[in-house]
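Visitor: Sequence first, then the predicted structure:
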Amino acid sequence: MAQMIGFLAAILGTICWVPQAWKAWATRDTSGLSLASNLMFLSTVVLWLTYGLMIGDAPLIAANVCATTAMVIIVAAKLRFG
């Protein structure tokens, strides 16, 4: 049961960033995004991913692989499109 809750949290916590990543890349409009904030969040999810790998926690790993991917797209869009 705990792992199911973990996976649900992973899914919800991850998909919330997909529309932002999609919109930033599709519209090439990142004027409303803070590079500093997104870099800090990217660092956070990379650290959580590292921690998840260290303890072998599947929901934590899955969530942070997806979140890292979305955040890399957002940061890349911000760097590329300003």
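Guide: It's in.

Visitor: drop to CA atoms for contacts and neighbour counts, all remaining ones
Guide: Will do.

Visitor: which outside residues touch whichever strand or helix holds residue 50?
Guide: Residue 50 belongs to helix 35-55 when assigned by DSSP states H and E. For helix 35-55, contacts defined as C-alpha atoms under 8 Å, 6 or more residues apart in numbering pick out 58, 60-61, 64-65, 67-68, 71-72, 74-75, 78-79.

Visitor: need the contact list for the residue nearest to the spatial centre of the chain.
Guide: For the chain, residue 67 is the residue whose C-alpha lies nearest the centre (C-alpha atoms, centre = their mean; 2.3 Å). With contacts defined as C-alpha under 8 Å, 6+ apart, the neighbours of residue 67 are 13, 14, 17, 45.

Visitor: The structure to be compared is supplied as follows:
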Amino acid sequence: MELYVGYIAAFLGTVCWLPQAWKAWASRDTSGLSLPSNLLFLLTVTLWFCYGLMVGDMPIIIANICAILIVISIVAAKLRYK
């Protein structure tokens, strides 16, 4: 049961960033996005990914790989469309 809760939490926590990434790239308007905040979140999910690797927890690993990719996309849009 705990595994299912982990995968559901991982899925929801990752998917919630997709609309932001989509909007940033589609509209090319990133004025409402904070670069420091997104960089800090990128550091956070990177550390969670490292933790997941250390403890061998697949929901944490998978969720944070996806989150890293999505947040990198948001940061790239912010840098590109200043």
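Guide: Thanks, I have it. Keep in mind it's a predicted model, so treat the numbers as computed, not measured.

Visitor: compared with structure 2, how much does the helix holding residue 50 of structure 1 deviate?
Guide: On superposition with structure 2, the mean distance recorded for helix 35-55 of structure 1 (mean C-alpha distance after the TM-score superposition for structure 1) is 0.4 Å.

Visitor: what does stretch 3-12 of structure 1 give?
Guide: Mean deviation for stretch 3-12 of structure 1: 0.3 Å (mean C-alpha distance after the TM-score superposition for structure 1).

Visitor: Helices of structure 1, start to end?
Guide: Assigned helices in structure 1, in chain order: 2-15, 18-27, 35-55, 58-81 (criterion: DSSP state H).

Visitor: just the ones you listed: most buried one?
Guide: helix 58-81 (a mean of 20; mean count of other C-alpha atoms under 10 Å).

Visitor: average gap between that helix and structure 2?
Guide: Taken against structure 2, helix 58-81 of structure 1 registers an average deviation of 0.5 Å after superposition, with mean C-alpha distance after the TM-score superposition for structure 1.

Visitor: okay but residue 60 of structure 2 is in contact with residue 10, surely?
Guide: Yes - in terms of C-alpha atoms under 8 Å, residue 60 of structure 2 counts as a neighbour of residue 10; the distance is 6.7 Å.
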